[in-house]
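> what would the 3D arrangement of this be:
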Amino acid sequence: MTAQNLQVYKSNDLMTANYKLTVAETRIILTCIAKIDRDRNNVVTDNEMYGFTAREFAETCGISLMAAYSDLKEAVDQLFERKILLSMNDRERKTRWIQTADYIAGEGRVELRFSKDILPYLVDLQGNFTKYSLNAVARLSSPHAFRMYELIIKHRFKCNPTALIFIEDIRFSLALDDAYPLYADLRKRVIEPALEMINAVTDIKILGFEPKREGRKIVAIEVSYAERADFSMDPVQESLISEKDETPKPAKTTRKRKPGPITEKEINAAARPGESTQEVIARLTAERRRAEPVATY
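You can find the predicted model right below:
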């Protein structure tokens, strides 16, 4: 599978719903959404199962095969418990993303069945929905970046390429609850890192954002962006898809060498629940740096 031609379709109500998913869980959900048959002559029911293999997942997300196996097995264990809060006209509805989750160990394959309540937000969408390429988001490595991307592109087809996003919508959609009550902290810890990552790996270029006020209170941000007409994913290095540890052995020398690249074995041994592969690598890199001797003069 390549994500090149796979499209994610979501009702705008689902685009702004309240939920928390890890990076791996988000990637799984979006990939399964993109697998839904969009043939108008086909009636989609909640009996359908949507799946893919670890190798497909690795190639799409630009991660190693070993990391893909680990991410899929852990995420499937958690996905069945994940809830979503939908804001409706006269009520708020709490439901689940899926009703069935299978991990087929012998094939390294995941299969999901969406819940009956979620399916109307994914199929038979006649209006008030957003479509985007799975390719555009597959390599995001932050849950906040996934959600901020969706809040931005919900405004995509306006003549003016800007998105006015209310702070309360950011807090609700990202399920921040009481975290970062001050705008300065929200900007530093959530908004700016998410926009930087979106700018780095997706199909839109973030040109900047500006806070909007009512009186002295900041109530929204206006994000300016541009489409990347030539966007495409960087090719995946073949070594990432290999099941073997290809880490080069250090040459024999009496000089002390810097530590080699972090291996897949180290990543899998050190991973904590909910961490993406990129987050594990960042943490191990920081730990290595702290362990280095401090130069004195």
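> going by C-alpha atoms from here, please, whenever you check contacts or count neighbours.
Will do.
> which strands and helices sit next to the host helix or strand of K131?
Here K131, judged by DSSP states H and E, is contained in strand 129-133. Taking 3 or more CA pairs under 8 Å, 6 or more residues apart in numbering; DSSP states H and E as the contact definition, the neighbouring helices and strands of strand 129-133 are strand 7-11, helix 12-15.
> how about this one, so we can line them up?
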Amino acid sequence: MSTPGNEGVTSVQVRQHNAITTARYEMSACEMDIVFALLSKLSSQDKPGTMYQVRVRELEMLTGRQWNYKQLLESTEQLNSRIYHIEDKAKVLQVGLLASAEYLKGKGIIELEISEKMRPYLIDLKSNFTSYHLQAALSLTSKFAKRVYQLVSQWKDVGHTKTYSLDEFKYMLNLKDPKGKEPEQYVSVADLQRYVLKVAVAQINERTDLNISYELLKSSRAYDRVKFFINAQEPKQLLIPFELPADDARAQMARKHLETMGIVDAKLVHEILGSPKLTEALFGFVYKLKTEKIKADKNPGGLFLKMNGLR
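Okay, the predicted model is just below:
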């Protein structure tokens, strides 16, 4: 699905059944990015057995992160084994997302096939869906931020979520096993806030079209429930120009990265964007900044220029 973005740029929305949004599953950030890219390609006109192609270069363009062959193979292998637990009043469905994943060597393409049991939740949506912006979902680096963003998007027209018990919230993020077979993660509320809630809120507010906050609620003396509050805001990240050729879209993202780092001198910008080597170095530098492999809190632009002999 797509909705008009600013200045003719298309802001792609992903839609998924609310049963999927609230399902319990575990995924890495890389797996989620592949899934978000896959969901953006779905159409209600698709037939069973449709193969969807996700291009590695497209993923890198969308996320600003670099994926190698080993990472992608591991992620698609994990996606083939991940199980969604979808429960309603009548049944509990345990289902995998993918029927198959195939990496085309030398082409940088992953071909993905959706399992037929999952298809109704993804394609036959009718009125029961969650929509969220693809570029926002991809811009988040924390897997918890990605999941919370999906969750709050389900309630964005209301302005707040329902009140979740902490157990229910942890089940959805796979931090707690309903059967008690796996050890619970972030048992203390302080750790849950520090490593999950605060990280998710900070990233969502900084990088997406939503501004959220949360409230922890007590029963007796102990915190045991959480509720999120949601407001719309102008997205801070660059809208992904899907209607442009990949090279043009990549150049637009590179220009935005330079602007964010304070590199606005026309001559420098022209030199960097005109050099494939420098452009690749730019995306690599941004990735290392995001993953904190490079520390440059005060002047990342100056550090980039110095590292590449431009200053």
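> so what number do they get for TM-score?
Superposed pair, TM-score by TM-score structural alignment, normalised by the length of the first structure: 0.74. Supporting alignment: 252 aligned residues with a CA RMSD of 3.2 Å.
> ok, back up a step: of the helices and strands packed on strand 129-133 of the first structure, which stretch is the most buried?
With neighbours defined as mean count of other CA atoms under 10 Å, these peak in mean count at strand 7-11, which reaches a mean of 22.
> in the second structure, what range does it match?
Residues 13-17 of the second structure are where strand 7-11 of the first structure aligns, with TM-score structural alignment as the criterion.
> how big's the offset between that stretch and the first structure?
Following the fit onto the first structure, the mean deviation recorded for stretch 13-17 of the second structure is 1.2 Å by mean CA distance after the TM-score superposition for the first structure.
> which residues does A23 of the second structure contact?
Shown in contact with A23 of the second structure (CA atoms under 8 Å, 6 or more residues apart in numbering): 84-87, 172.
> quick one, strands of the second structure?
Using DSSP state E, the strands found in the second structure span residues 2-4, 10-17, 51-55, 83-87, 92-96, 98-104, 109-114, 129-133, 164-165, 210-219, 222-232.
> with distance to F304 of the second structure added, can I get the ones you listed in JSON lines?
Rendered in JSON lines, the data for these read as follows (distance: least, CA to CA, whole Å):
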{"stretch": "strand 2-4", "distance to F304 of the second structure": "34"}
{"stretch": "strand 10-17", "distance to F304 of the second structure": "30"}
{"stretch": "strand 51-55", "distance to F304 of the second structure": "28"}
{"stretch": "strand 83-87", "distance to F304 of the second structure": "42"}
{"stretch": "strand 92-96", "distance to F304 of the second structure": "43"}
{"stretch": "strand 98-104", "distance to F304 of the second structure": "33"}
{"stretch": "strand 109-114", "distance to F304 of the second structure": "30"}
{"stretch": "strand 129-133", "distance to F304 of the second structure": "30"}
{"stretch": "strand 164-165", "distance to F304 of the second structure": "44"}
{"stretch": "strand 210-219", "distance to F304 of the second structure": "30"}
{"stretch": "strand 222-232", "distance to F304 of the second structure": "34"}
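> got the contact list for the closest residue to S133 of the first structure other than its chain neighbours?
The shortest distance from S133 of the first structure to any non-neighbouring residue, by CA to CA, 6 or more residues apart in numbering, is to Q7 (4.5 Å). Contacts for Q7 of the first structure were tallied using CA under 8 Å, 6+ apart; they are 34, 131-134.
> one more: D247 of the second structure?
By CA under 8 Å, 6+ apart, no residues touch D247 of the second structure.
> so where is stretch 46-62 of the first structure in the second structure?
Residues 48-64 of the second structure are where stretch 46-62 of the first structure lands, counting by TM-score structural alignment.
> need the distance between the two termini of the matching stretch.
Using CA to CA, to the nearest Å, the gap from the first to the last residue of stretch 48-64 of the second structure comes to 32 Å.
> coming back round to it: what's the closest of the strands of the second structure to V158 of the second structure?
When the strands of the second structure are compared by CA to CA, strand 222-232 sits nearest V158 of the second structure, at 8.1 Å.
> what residue in the second structure is the furthest from its centre?
S220 (36.5 Å; CA atoms, centre = their mean).
> need the counterpart of it in the first structure.
The alignment partner of S220 of the second structure in the first structure, by TM-score structural alignment, is G215.
> and for the aligned residue in the first structure for M32 of the second structure, nearest residue in space, chain neighbours not counted?
Under the alignment (TM-score structural alignment), M32 of the second structure maps onto T26 of the first structure. In space, not counting the residues next to it along the chain, T26 of the first structure is nearest to P143; the distance is 7.5 Å by CA to CA, 6+ apart.
> doesn't A24 make contact with the one you found?
No. Using CA atoms under 8 Å as the test, P143 of the first structure is too far from A24 to be in contact (9.1 Å).
> who's more crowded, the two?
Neighbours around P143 of the first structure and A24, counted as other CA atoms under 10 Å, are more numerous at A24. The numbers are 27 against 19.
> for Y50 of the first structure, see how far away the more buried one is.
If you measure A24 of the first structure against Y50 of the first structure using CA to CA, the figure is 16 Å.
> Q7 of the first structure too?
Between Q7 of the first structure and Y50 of the first structure the distance is 14 Å, computed by CA to CA.
> buried subset of the contacts of A23 of the second structure?
Among these, those classed as buried by 16 or more other CA atoms under 10 Å are 84-86, 172.
> now distance to K290 of the second structure too, for the residues you listed, in JSON lines please.
JSON lines is the format used below for these (distance: CA to CA, whole Å):
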{"residue": "Y84", "distance to K290 of the second structure": "29"}
{"residue": "H85", "distance to K290 of the second structure": "32"}
{"residue": "I86", "distance to K290 of the second structure": "33"}
{"residue": "M172", "distance to K290 of the second structure": "26"}
